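Peer 1: mind looking at a prediction? Sequence and model below.
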Amino acid sequence: MAEHRTISAAIVVESDEVSYVLKVDGYSRAKALLKNGECMTSTRFGVGGHDWVVRYYPNGSRKSYPDFISVYLFFEPVGVQDVKAKYTFSVLDLNGEPVPSYSRGHANTFSRAVSSRGYQDFVKKVDLEGSAHLRDNCLSIRCDVTIMKETHTDEQSRVPPSDLHRHLRDLLYNKDAADLTFQVGGEIFSAHRCVLAARSSVFKAELLGAMQESSAASPIEICDMEPDVFESLLHFIYTDSVPTVLDVVMAGHLLVAAGRYNIGRLKLICEEKLCNHIDSSMVATSLVLAEQHGFHHLKEACLKFLATPSNLEAMVAKSDGYEHLKSSCPSLLKEVISTILPAELKVTKDIIMAMWK
């Protein structure tokens, strides 16, 4: 089977800060196909009112560095304004955390004349390949970009950007003054009643209502949810941000959790993630998820995808997803058929629907 090589990305934006995760699927294939000086280019991402891209050179950007991976941040200016930015490239470990020994950063001015900054000797290939940071032949590199603004002497301009989310994150993970515990899949999580109540109407009703006395005495058991999903849910409640790398499986689980606890913004983030990553292997599962939990936008996106006959045929070929759809939501399969049949076949459609009753 041919090995694929693709670049995918996840972006977390906070004001004039962006964390862009470049995921190289098929590291060895990219290394074999791209020569020294040849690169893979990311999609554009915006920060500070300008567009930026990351370029990844699996065999070095210059002839004198064939044994290294090179990475560069490219600036695509709007207008003639120069921009000073701090940028850091980091290889991520298996937990999605930066590896200090494979992290490098600097601050520079980007302009039309000098539009790229980076490292031609970012990582020596032999060292990376001998490490534990390649999983399933995939390499993840995070590029953190922060726009540096001019410093003025008046007092008002010295006010730093809000870091409330960082303080709340520390509150969660340090467990300072925590007054609640949750048991999820055998793991224990500490939290703060007032924070959860402020962020979720469901938690507010439970924790400030009838459950208030009992919740103070013993752990609250959360059923039908995996520990890593609940941990990501708490992270969003405290920081208003999703994990840096949010895959479609976690997005599906978090979408259900967000619906369960009525956290609107998280629902929209996860639903958009799933809508943008519909394929034949996931569409049946996503369609059932949308139907069972009332995610109308996701359902519409799935039905639109299946309106193409080749996509429907590919879904049926994925027997697990198709069988799951047939067994769990047979009426939904009727709706799929009804949607894809053209209007001129109305009689045929009516007959099929009648036979299904």
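Peer 2: On my side now, so go ahead.

Peer 1: please count neighbours and contacts with C-alpha atoms only from this point.
Peer 2: Will do.

Peer 1: where's residue 330 relative to residue 232, distance?
Peer 2: Computed with Cα to Cα, to the nearest Å, the distance linking residue 330 and residue 232 is 32 Å.

Peer 1: which one of these two is surrounded by more residues?
Peer 2: More crowded of residue 330 and residue 232, by other Cα atoms under 10 Å: residue 232, with 19 against 14.

Peer 1: just confirm the more buried one is within a strand.
Peer 2: No: secondary structure assignment places residue 232 outside any strand; it is helix (DSSP: H, G, I helix; E, B strand; the rest coil).

Peer 1: that one contacts residue 241, correct?
Peer 2: No: under the criterion of Cα atoms under 8 Å, residue 232 lies out of contact with residue 241, with a separation of 9.2 Å.

Peer 1: tally of neighbours for the closest residue to residue 246 other than its chain neighbours?
Peer 2: Setting aside the residues directly before and after it, residue 246 is nearest to residue 10 in space (Cα to Cα, 6 or more residues apart in numbering), at 7.0 Å. The number of residues packed near residue 10 is 15, by other Cα under 10 Å.

Peer 1: pull the distance from the one helix or strand residue 10 maps to to the chain's centre.
Peer 2: Taking DSSP states H and E as the criterion, the element that holds residue 10 is strand 6-14. Between the centre of strand 6-14 and the centre of its host chain there is 7 Å, according to Cα atoms, centre = their mean, to the nearest Å.

Peer 1: take a look at this one as well, against the first:
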Amino acid sequence: MAAPQRPTTTTTASACIPDTARGTHVFTLAGYRLHKGIGVGNFIRSATFAVGGYAWCIRYYPDGFSSEYKDSVSVCVELQSKNSVVRALYDLRLTSRATGLSSLIFSRPSSFPAFDSCKNDNFRGAYTFMKRDLLEASPYLQDDCIVIQCDVTVLLKKIPAVALATTTTKTSDIQVPPSDLLNNLAMLLEGKKGADVVIKVGGETYHAHKIVLAMRSPVFDAELYGPMAMWDKEKQCIQIVDMQPAVFRALLHFIYTDSLPAMDDLLDSHDKREMMRHLLVAADRYAMDRLKLMCEAILCKGLDAESVAATLALADQHRCSKLRDACIEYIKLFT
């Protein structure tokens, strides 16, 4: 008699593997001391960057997120995509400009919090990112500049169930260094390599690159490449009148780095305010709207009884509606 056969047993397995996307944005903030005093709860946004098909930015609060955190700088991550609900992790770091090394300052726990732009609940962050006195004594503040690195990991909505029929190997993440484009452009300006135009301002001479000037300012574009080009092509030279050399240096720095230069050489708040006024005029002259708005914002925060009348006249002359409204409101409240 044949022995009974054992029943066949089949074992299967499956896994739910979250699908994520990760991205890094480096926010270089020049003029650290210049931004101090803009007020508790007021913030500066970084440029928009994309991770996982969504738009994000960094919020930097020089005077703290609220009065509870007024002794700290606050940093938040903001979801800018409209009508979106996104779950994401984020790390916030400070990077040393001298060494290029970064230190983790804030890390979101392992659970994915939801960013909901449908309900105006679209930002999360570190309200006590770093005490202001500690930051100012740290190596992360150099040349009146700090560098904030934000790593965002987005949990994508589609999470496929995968049958583990074969053994799979996940390759290690390749760490991509942060963008150094702005540093390269700053070095291009300082080193004069490839410069093809000379600019003379108030007895001082500057070397620059026509294509960079034209890319950043439609006025320079018309002057350098338009049919009515107003420069000496034989000498490759532009003469700029009615502008102080220091103001043009700040304008040129912004053209190459998209940031304001450090202004530690200015003696007091009056000198810095005067610089912002002249720089606003230069920004309007060369149709550089972002720089113009930055100057407006700084002047709005520095209004006082001594300067408000002159600032109002400047706002009227250069069509600065927000600055004009701030001046009028200040006059109504304090005079």
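Peer 2: Received it, and whenever you're ready, just let me know what you need. Everything quoted here is computed from the prediction, not taken from an experiment.

Peer 1: before we move on, the earlier item: what's the next helix or strand after the strand holding residue 10 of structure 1 packed up against?
Peer 2: Note on strand 6-14 of structure 1: by DSSP H and E, the next helix or strand toward the C-terminus is strand 17-25. For strand 17-25 of structure 1, the elements it packs on are strand 6-14, strand 138-147, judged by 3 or more Cα pairs under 8 Å, 6 or more residues apart in numbering; DSSP states H and E.

Peer 1: buried set for the strand holding residue 10 of structure 1?
Peer 2: 7, 9, 11 (16 or more other Cα atoms under 10 Å).

Peer 1: chain neighbours aside, what residue packs nearest to the last one?
Peer 2: It refers to residue 11 of structure 1. For residue 11 of structure 1, ignoring the flanking residues on the chain, the nearest one in space by Cα to Cα, 6+ apart is residue 20 at 4.7 Å.

Peer 1: run a quick neighbour tally on the nearest residue to residue 146 of structure 2 once chain neighbours are set aside.
Peer 2: With sequence-adjacent residues excluded and distances taken as Cα to Cα, 6+ apart, residue 146 of structure 2 is closest to residue 29, at 5.4 Å. By the measure other Cα under 10 Å, the count of residues near residue 29 of structure 2 is 21.

Peer 1: and for residue 95 of structure 2?
Peer 2: For residue 95 of structure 2, the count of nearby residues is 21 (other Cα under 10 Å).

Peer 1: and it, what is it in contact with?
Peer 2: Taking Cα atoms under 8 Å, 6 or more residues apart in numbering, we find residue 95 of structure 2 in contact with 101-103, 140, 146-149.

Peer 1: how about the helices in the stretch 51-200 of structure 2?
Peer 2: 132-136, 181-191 (DSSP state H, counting those that start in this stretch).

Peer 1: mean per-residue distance, the last one to structure 1?
Peer 2: Relative to the matching residues in structure 1, helix 181-191 of structure 2 has an average distance of 2.0 Å after the fit, by mean Cα distance after the TM-score superposition for structure 1.

Peer 1: where's the most centrally placed residue in structure 2 relative to residue 293 of structure 2, distance?
Peer 2: The C-alpha lying nearest the average C-alpha coordinate of structure 2 belongs to residue 46 (Cα atoms, centre = their mean; 2.9 Å). Here residue 46 of structure 2 is placed at a distance of 14 Å from residue 293 of structure 2 (Cα to Cα).

Peer 1: ok, now residue 15 of structure 2?
Peer 2: For residue 15 of structure 2, the distance to residue 293 of structure 2 under the criterion Cα to Cα works out to 52 Å.

Peer 1: with residue 89 of structure 2 instead?
Peer 2: Computed with Cα to Cα, the distance linking residue 89 of structure 2 and residue 293 of structure 2 is 32 Å.

Peer 1: who touches residue 312 of structure 1 in this structure?
Peer 2: By Cα under 8 Å, 6+ apart, the contact set of residue 312 of structure 1 is 280, 306.

Peer 1: distance of it relative to residue 162 of structure 1?
Peer 2: According to Cα to Cα, residue 312 of structure 1 and residue 162 of structure 1 sit 48 Å apart.

Peer 1: in the longest strand along structure 1, what counts as buried?
Peer 2: In structure 1, taking DSSP state E as the definition, the longest strand is strand 98-110. Residues of strand 98-110 of structure 1 classed as buried: 98, 102-104, 108, 110 (neighbour count, 16+ other Cα under 10 Å).

Peer 1: before we move on, back to that, more neighbours: which of residue 15 and residue 293 of structure 2?
Peer 2: Between residue 15 of structure 2 and residue 293, counted using other Cα under 10 Å, residue 293 has the larger neighbour count: 17 against 10.
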